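**Student:** what would the 3D arrangement of this be:
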Amino acid sequence: MNPDQIAAVNDGRPVVFRNATVLTMDEAGLIDGGDVLVVGETIAEVGRDIAAPDGAVEIDAAGGIVMPGMVDTHRHMWQTALRGLGADWTLSQYFVFYYLTWGKIFRPEDVHAGNVLSAIEAVDSGVTTTLDWSHGLQTIEHGEAAADALRASPGRFVLAYGNLLGAPWEWANSPEFRRFAGGFDSSGGKLGLQLAFDVTADPEFPEKAAFEAARELGLRVTTHAGVWGATNDQSIALMWENGFMTPDVTYVHAATLSQDSYQRIAATGGAVSVSTESEQSAGQGYPPTWEIRRHGIPVSLSMDTSVWWSADLFSAMRATLSADRSREHLEAHARGETVVHNQLRAEEVVRWATIGGAKVLGLDSAIGSLTPGKKADIVLIKNDDSPAMYPLLHPYGSVVYQAGRGDVHTVLVNGRVVKHDHRLVGVDLTAAKEAVGRTVEYARSTMGEDAWQESLTPELPTAERVPNPYTYTDYDGGEDRHRAQQD
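**Tutor:** Prediction:
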């Protein structure tokens, strides 16, 4: 498409993807040499040799994969403003930074800046829907800044409203929040609303009032569960005993729970958001897909935060499949056995990244698959300049193990072109970067240089080397001694 054609599509002109490998993620399955027709905001037809309306813009998708836009079900978008700062942090250091010391310095404009850059990054990598687990909303002004950023950004979003420095049973019932909660469309519009808070295992269960507020407002709840050292089985028990484990709850991480807790989640129709790179690196627990699958709990994928990681669900799929298989091999080896058939397949992981995420957000009637009548959130993966994208023998495997954000050729959200020919469309990236630059400057000056440097380079614990009973004389200086003898 040329710029005029892109403008025409964004003004409502039909567009058709031609001759692609189509991953519908519905009962139609995989279609070789398939077409996808979009009319307005909607997927009109999926199949082969579609007769497009007169004047439809055609996209040559030969050699590429057309699939639903990916769905990230848990991302702290505001923290993108400090991208990579915590690359060497543990989860404890993350808690100290945001919960105990520096989370309070973020202004509404800083939340806005982080959200805008995060939103742009998401669609650039083929993530068309993101749940913004926005726990930096200290005031309604912070919440309005977060929502304004998402409304103005390309992509589909759910604002999961939270405040890590406040009590959810208080802010969720405040008149200011009740007024703020109006004006969101949680049934498939461009911006929905959920509540985001954790259950601390206080036996008094003060979070009950926050759950009651969510129920009264008709909002889903997303909560960090099964996080080592933070939320545990007692949190699950309190939710169960008070009747707040329902299909409207998403359990983020769920990595260190007991069999009983997993059974309760399964029995009540709950779902889990797995952040494999986060769980592997930060320490919430081993990525739990191996356990969740055993209990039949719905799975979705997420990237957590750019303080560590990017908005790249290709990385999430790759890490998740590898972690699940690693666990299976290690357990088999401990029994003296060999795994001869993989339980988890690439197709299932792609499903988790698309329709699985849509189901977890309650949006599967609107997005998540290339089904006629659904919203046209579509990704074309195609890169003729990449040796890694040819040959296309196992499309699901290519998505998981071969593709990356640089292979995202075209992205549609709600039928609008937001990326084409590997370039973002209608996005002022320069302005977004400048706003984040101002936040970085403000944060660094407010924290002071010592605290800033300490955050970048946390203390490195000493590690004793294992004593070695062998002496490698030929390796350790042996060559120099041999040369001296010759001289």
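**Student:** could you use CA atoms for every contact and neighbour count after this?
**Tutor:** Noted.
**Student:** in the stretch 301-450 of the chain, which spans are helices?
**Tutor:** All helices of the stretch 301-450 of the chain, identified by DSSP state H, counting those that start in this stretch, fall at 313-334, 346-351, 357-360, 395-397, 429-447, 449-456.
**Student:** check those helices for me and report the most buried one.
**Tutor:** helix 357-360 (a mean of 26; mean count of other C-alpha atoms under 10 Å).
**Student:** here is the second sequence; please produce its structure so I can put it next to the first one:
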Amino acid sequence: MNEHREGQAIVIRGGTVMSVNATRDLFTKADVLVIGEEIVAVGTGIGVPDDAYEIDASGGIVMPGMIDTHRHLWQTAMRGYGADWTLTQYFVWNYLEHGKHFRPQDIYAGNLLGALEALDAGVTTTVDWSHGLQTTDHAEAAVDALVEVGGRSVLAYGNIHRAPWEWATSPELRSFIERRIPRDGMLGLQLAFDVTGDPSFPERAAFEAAKELGAAVTTHAGVWGATDDNSIRLMYENGCMTPETVYVHAATLSTDSYHRIAATGGSASVSSESESTCGQGYPSSWELRRHGIPISLSMDTSVWWSADLFSAMRATLASDRAREHQLAHENSETVTNIGLRCEDVVAWSTRGGAEALGLGSVVGTIAPGFKSDIVLIKNDSSPTMFPVLNPYGHVALQAQRADVDTVLVNGRIVKQNHRLVGSTLARARAAVEGTVEYLESTLGPSVWREGMSPAIPDSKVLDNPYMYTEYAASSTHGA
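**Tutor:** Prediction:
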């Protein structure tokens, strides 16, 4: 098979095209023409340049690249280490004890592997919720990896080891942003920090810094034992809730808090596997839908889960539908028509993510004028890839990362014939092996083993898992 030449038009031929536009149009046996960075035409019988590079999509599904609005890429080097952790144990290991040992090269290793993992699974845009950036050297390493892999990314800059009102206002952060964040559509910026509920609202300075920098804020909201309704109330009363704000998890919130989010136009990033496993609160899509709050999906971290949005879609469908049935049963009723549809979670994993990031006119949809972030799901060797009778249902409940045949980002082929293009994977393997060896030797064999089920210290960790403030919330067992 000939390789694609730089600048050569690409035509993806004969697939079922899932546009994920406002009317969620489907096109069967259709073609998608890509010239440069943009989608130029979609449909049957479209004109195609004679020398266009052809990709056979027959029997497959062509969809927008998926968008993950909350993933801690820096933790990918610890894949599966915390498979049996609770959220409290995660706080203890990463925040209070061992997360501080991560060097810049360890951030680089995790980001490199995590960004490759995202592309391999058809995730073309990833928010790197990078709250392990203890120094700007760590941030430099994070960006180095993102740029090297070449997906579309948003660096959500954070530092769990310092107060956000300190690092967000520092000259070092501004200098780093000026040097490394081009805002060119391929690498964007958010500020990532949480609001503890301290009545003095010290986080105000971080919100003001975000506004000055032109950066949206992404925040873990409605997380049992960490952030609660007081956090939302303080943000609202101080004018810090905007349409660009992304509320991660958004569980364990009151109706009043959901009303505040809806009224200010924000959106929520739902990580259903995380919420179900860790206890942030029951996965919130059912509540968010009731309040008309826009939703995107995310995978959180490979410390626990396989970081692909197929898993996110399934977990969200399962939790939302289970809640709907349970509530009906409690009222001696039967659900006869399900509320959450497969096409909804597919839309949340694509267009929903784009809109949350302010990219709704750029990516997340297959239509002329949009950037060519495209995924072909096709696997002629798999018995689960035919027949394709309900494309949305097939993507949400049948397909998996192994069925991702081809991935384009900004018109560049980054995966084809089920294999990532280029040699970055070998570098990622070497970098991650170095990080694991360093961490294991630094902690020592016994501490390393015990870390997979860390003991809970005699502290206020259940009230306040963060090191940067003494404030103790009353969300779990008293102030």
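**Student:** what would you report as the TM-score here?
**Tutor:** After superposition, the two chains reach a TM-score of 0.93 (TM-score structural alignment, normalised by the length of the second structure), with 455 aligned residues with a C-alpha RMSD of 1.3 Å.
**Student:** that older thread, export the helices of the stretch 301-450 of the first structure to CSV and tack on distance to residue 277 of the first structure?
**Tutor:** CSV is the format used below for those (distance: least, C-alpha to C-alpha, whole Å):
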stretch, distance to residue 277 of the first structure
helix 313-334, 6
helix 346-351, 14
helix 357-360, 17
helix 395-397, 19
helix 429-447, 24
helix 449-456, 19
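**Student:** where do the strands of the stretch 351-487 of the first structure begin and end?
**Tutor:** Assigned by DSSP state E, counting those that start in this stretch, the strands in the stretch 351-487 of the first structure fall at 378-381, 408-413, 416-420, 423-424.
**Student:** with the second structure overlaid, how far apart is the second one on average?
**Tutor:** The one in question is strand 408-413 of the first structure. With mean C-alpha distance after the TM-score superposition for the first structure, strand 408-413 of the first structure departs from the second structure by a mean of 0.3 Å once superposed.
**Student:** so which of the helices of the stretch 301-450 of the first structure is nearest residue 115 of the first structure?
**Tutor:** Proximity to residue 115 of the first structure (C-alpha to C-alpha) singles out helix 429-447 among these, at 9.4 Å.
**Student:** residue contacts, residue 163 of the first structure?
**Tutor:** Contact partners of residue 163 of the first structure, counting by C-alpha atoms under 8 Å, 6 or more residues apart in numbering, are 134, 135, 136, 137, 138, 197.
**Student:** could you identify the most distant pair in these?
**Tutor:** 138 and 197 (12.9 Å).
**Student:** now the common contact residues for the two.
**Tutor:** Here residue 138 of the first structure and residue 197 share the contacting residues 163, 164, scored by C-alpha under 8 Å, 6+ apart.
**Student:** which of the two has more neighbours?
**Tutor:** Remark: of residue 138 of the first structure and residue 197, residue 197 carries more neighbours, 26 against 20, as counted by other C-alpha atoms under 10 Å.
**Student:** residue contacts, the aligned residue in the second structure for that one?
**Tutor:** Under the alignment by TM-score structural alignment, residue 197 of the first structure pairs with residue 193 in the second structure. Shown in contact with residue 193 of the second structure (C-alpha under 8 Å, 6+ apart): 131, 158, 159, 160, 164, 217, 218, 219, 220.
**Student:** quick check: closest non-adjacent residue to the aligned residue in the second structure for residue 251 of the first structure.
**Tutor:** Structural alignment (TM-score structural alignment) places residue 251 of the first structure against residue 247 in the second structure. Sequence neighbours aside, residue 268 is the residue nearest to residue 247 of the second structure in space, at 4.6 Å (criterion: C-alpha to C-alpha, 6 or more residues apart in numbering).
**Student:** just checking, the one you found is part of a helix?
**Tutor:** No. Counting by DSSP: H, G, I helix; E, B strand; the rest coil, residue 268 of the second structure falls outside a helix, being strand.
**Student:** and it, what does it touch?
**Tutor:** Residue 268 of the second structure neighbours (C-alpha under 8 Å, 6+ apart): 246, 247, 248, 249, 250, 288, 293, 294, 295, 296.
**Student:** I'd assumed residue 270 was in contact with the first one.
**Tutor:** Same thing as residue 246 of the second structure. No. Residue 246 of the second structure lies out of contact with residue 270 (C-alpha atoms under 8 Å); the separation is 10.2 Å.
**Student:** residues contacting the equivalent of residue 421 of the second structure over in the first structure?
**Tutor:** Using TM-score structural alignment as the criterion, residue 421 of the second structure maps onto residue 425 of the first structure. Residues near residue 425 of the first structure by C-alpha under 8 Å, 6+ apart: 417, 418, 419.
**Student:** from residue 377 of the first structure, how far out is residue 425 of the first structure?
**Tutor:** 15 Å (C-alpha to C-alpha, to the nearest Å).
**Student:** in the first structure, what residue corresponds to the residue nearest to residue 247 of the second structure?
**Tutor:** Residue 268 of the second structure maps onto residue 272 in the first structure, by TM-score structural alignment.
**Student:** then residue 337 of the second structure?
**Tutor:** Using TM-score structural alignment as the criterion, residue 337 of the second structure maps onto residue 341 of the first structure.
**Student:** do the same with residue 28 of the second structure
**Tutor:** Matched by TM-score structural alignment, residue 28 of the second structure corresponds to residue 32 in the first structure.
**Student:** its match: what secondary structure?
**Tutor:** strand.
**Student:** quick check: nearest residue in space to it, chain neighbours excluded?
**Tutor:** In space, residue 32 of the first structure is closest to residue 21, 4.7 Å off (C-alpha to C-alpha, 6+ apart).
**Student:** ok so that neighbour is a strand residue?
**Tutor:** Yes. Counting by three-state DSSP, residue 21 of the first structure is part of a strand.
**Student:** stretch 74-85 of the second structure corresponds to what range in the first structure?
**Tutor:** If you align by TM-score structural alignment, stretch 74-85 of the second structure falls on residues 78-89 of the first structure.
**Student:** just give the nearest non-adjacent residue to the aligned residue in the first structure for residue 52 of the second structure, would you?
**Tutor:** In the first structure, the residue paired with residue 52 of the second structure according to TM-score structural alignment is residue 56. Among residues not flanking residue 56 of the first structure along the chain, residue 14 sits closest, at 4.7 Å (C-alpha to C-alpha, 6+ apart).
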